[in-house]
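Colleague: got a structure for you, letters missing:
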């Protein structure tokens, strides 16, 4: 049986729609053989996912997606094969919970000024003990009929430069990579084309990422074209980074993004899962 890797997805521990158990079940149904649960800034879903994976025969890779700052921009770094009990990383996730809660309060205040009340209470209720993300706010705006889609919520209210956007002091890029690597994991730059960097800025970012200990880059993601895969594969080759593949799955209602439904990694790119095997 062919191995099918999906090394980027989310559960209800952050902003996914499925519980860790439901996520594993869906991955199994989609033929995924190795799955990394990479919730935003938390490892809270890993224990449940591990139990479900053991029952279904899927290999679970402990992961996280850390929000980081570099040159006043936010970048996401996926950690694969991490030890969630590593002290500094565990403490960092607790600190990030506080940062996200404070950001949520500020976003709600900005929405209140736009005559959209009740956001903070609603997103806290929706998130429960999980991380509060902007997706929770997008869902709230959608439920209150202020927008017709999640994307419209970001485009009109939540994205950088929009009325409810809040600049957030995330961990510095180098520090986040250190948490990942010192916990035994591999740092991977998530969805590199989403940041809309010029070629020069992308080279600067990848130089800093590599110097800090980064080892991989997501070459294959959902809804990526062949030309875009070729472009990112070129960066991977130039900076000697392993290639990763991840759907960034959040919600089964999104018909365009599915667990394991990914283009093949270009054959000349070293797969990041080979590094995970060496790592043991």
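Modeller: All right, it came through fine. None of the values given here were measured: they were computed from a predicted structure.

Colleague: rest of the way, CA atoms for contacts and neighbours
Modeller: Noted.

Colleague: Could you report the neighbour count for residue 211?
Modeller: When counting by other Cα atoms under 10 Å, one arrives at 11 neighbours for residue 211.

Colleague: With residue 228 instead?
Modeller: 15.

Colleague: Not counting the strand or helix carrying it itself, show me its contacts.
Modeller: Secondary-structure assignment from DSSP states H and E places residue 228 in helix 226-238. With Cα atoms under 8 Å, 6 or more residues apart in numbering as the contact definition, helix 226-238 has outside contacts at 192, 193, 216, 217, 218, 219, 220, 241, 242, 243, 266, 269.

Colleague: Got a quick PyMOL command for the buried subset of the residues you listed?
Modeller: Buried residues among the contacts of helix 226-238 (16 or more other Cα atoms under 10 Å), as a PyMOL selection:
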select buried, resi 192+193+216+217+218+219+220+241+242+243+269
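
Colleague: Just the ones in strands from the contacts of helix 226-238, please.
Modeller: Using DSSP state E, 216, 217, 218, 219, 220, 242, 243 are the members of the contacts of helix 226-238 that sit in strands.

Colleague: my guess is the second one meets residue 202, correct?
Modeller: The reference is to residue 217. No - in this structure residue 217 lies outside contact range of residue 202 using Cα atoms under 8 Å: 12.0 Å.

Colleague: from the chain's centre, how far out does stretch 147-161 sit?
Modeller: Centroid displacement of stretch 147-161 relative to its chain, using Cα atoms, centre = their mean, to the nearest Å, is 19 Å.

Colleague: quick one: contacts for residue 101?
Modeller: residue 132.

Colleague: how far away is it from residue 89?
Modeller: Distance, residue 101 to residue 89, using Cα to Cα, to the nearest Å: 19 Å.

Colleague: which parts of the helix holding residue 228 are buried?
Modeller: Result for helix 226-238 [16+ other Cα under 10 Å]: buried residues 229, 232, 233, 235, 236.

Colleague: hold the first one in mind and look at this next one:
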């Protein structure tokens, strides 16, 4: 469905294609009325997009997607509706920025060793038109394709950058519960992002959600991008089991990323209380 609410998307403040103001204009053109730009480990997307959103009459919710670990697994926590100027959130951004810059150096070195060629970090940064503290694995994947070192972005992730591969560097990321506490302290709502994609057994995922809830987590993504109806149903069942709100989002990054468009996602499960009710936003038809 084409939803009027998209609470998970990315601008070029992290690894998305469009600048925040252009992303907001694209959202307006697609009929989206409530948007959260949830860039990785930074609130800059919200800060740079809010004036355009106000001009176009879009409700722009402060958002961020924090990189964390839980029991050795990379887990992403989306924060929504927090105070972007809260000291705790600014400190969180600074921490994540330093970790991301150090992580980029490790990834470059590991890829160079594995592929037996130079992977100059400065070249990856220039190619991605970004900075070291915002460099992510998608930037490396695109660089490897451009240099002819791998045949496709999918290949880059499946062989080098995906979960458990040499480019999946977890060192430095905070524990999941710490990130949840940051968001709560800033007055926001923590959302466990795309939990259906984590390589966990159902028992382990339930344990993760239990710890998430105990730390102050409030919602699960129950309608997400290319999630199928079975996956949506599973996430909805877990949301009911743990008395969680539901969130939705496309995880849009730009043209041809995962074949998605901004605002496109499965129909929101009817029995789940939506996270946006707390912002007094109507449920999309």
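Modeller: The structure has been received and is ready for your questions. From a predicted model like this one, the values you see are computed outputs, not experimental measurements.

Colleague: secondary structure class for the residue nearest to the spatial centre of structure 1?
Modeller: Central residue of structure 1 (Cα atoms, centre = their mean): residue 65, 4.3 Å from the mean position. Following DSSP: H, G, I helix; E, B strand; the rest coil, the label given to residue 65 of structure 1 is strand.

Colleague: now it: how far from residue 47 of structure 1?
Modeller: 16 Å.

Colleague: how about the aligned partner of residue 28 of structure 1 in structure 2, what does it touch?
Modeller: By TM-score structural alignment, residue 28 of structure 1 lines up with residue 28 in structure 2. Counting by Cα under 8 Å, 6+ apart, residue 28 of structure 2 touches 56, 58.

Colleague: Only the buried residues of the helix or strand hosting residue 28 of structure 2, if you could.
Modeller: For residue 28 of structure 2, the host element (DSSP H and E) is helix 20-29. Residues of helix 20-29 of structure 2 classed as buried: 20, 21, 23, 24, 25, 27, 28 (neighbour count, 16+ other Cα under 10 Å).

Colleague: can you map out the helices along structure 2?
Modeller: Assignment of helices within structure 2 using DSSP state H yields the ranges 20-29, 44-56, 87-115, 121-128, 137-146, 153-156, 176-185, 202-215, 229-241.

Colleague: Relative to residue 77 of structure 2, which of those helices is closest?
Modeller: In terms of Cα to Cα, the element of the helices of structure 2 nearest to residue 77 of structure 2 is helix 176-185, at 7.2 Å.

Colleague: could you give the angle of that closest one to helix 87-115?
Modeller: 150 degrees (axes from the mean of the first three to the mean of the last three Cα atoms, to 10 degrees).

Colleague: tell me the average deviation of helix 176-185 of structure 2 from structure 1 after fitting.
Modeller: In the superposition against structure 1, helix 176-185 of structure 2 averages 1.0 Å from its aligned positions (mean Cα distance after the TM-score superposition for structure 1).

Colleague: Provide the aligned range in structure 1 for that helix.
Modeller: Going by TM-score structural alignment: helix 176-185 of structure 2 matches residues 173-182.

Colleague: Stretch 204-213 of structure 2 too?
Modeller: The alignment places stretch 204-213 of structure 2 over residues 201-210 of structure 1 (TM-score structural alignment).

Colleague: from the chain's centre, how far out does the matching stretch sit?
Modeller: 19 Å.

Colleague: List the buried residues of it.
Modeller: 202, 205, 206, 209, 210.

Colleague: what's the mean distance for that stretch versus structure 2?
Modeller: With mean Cα distance after the TM-score superposition for structure 1, stretch 201-210 of structure 1 averages 0.7 Å from its match.

Colleague: between the helix holding residue 28 of structure 2 and helix 44-56, how big is the angle?
Modeller: Going by the same axes, to 10 degrees, helix 20-29 of structure 2 makes 50 degrees with helix 44-56.

Colleague: which of the buried residues of stretch 201-210 of structure 1 sit farthest apart?
Modeller: 202 and 210 (12.0 Å).

Colleague: Mutual contacts of those two, please.
Modeller: Common neighbours of residue 202 of structure 1 and residue 210 (Cα under 8 Å, 6+ apart) do not exist.
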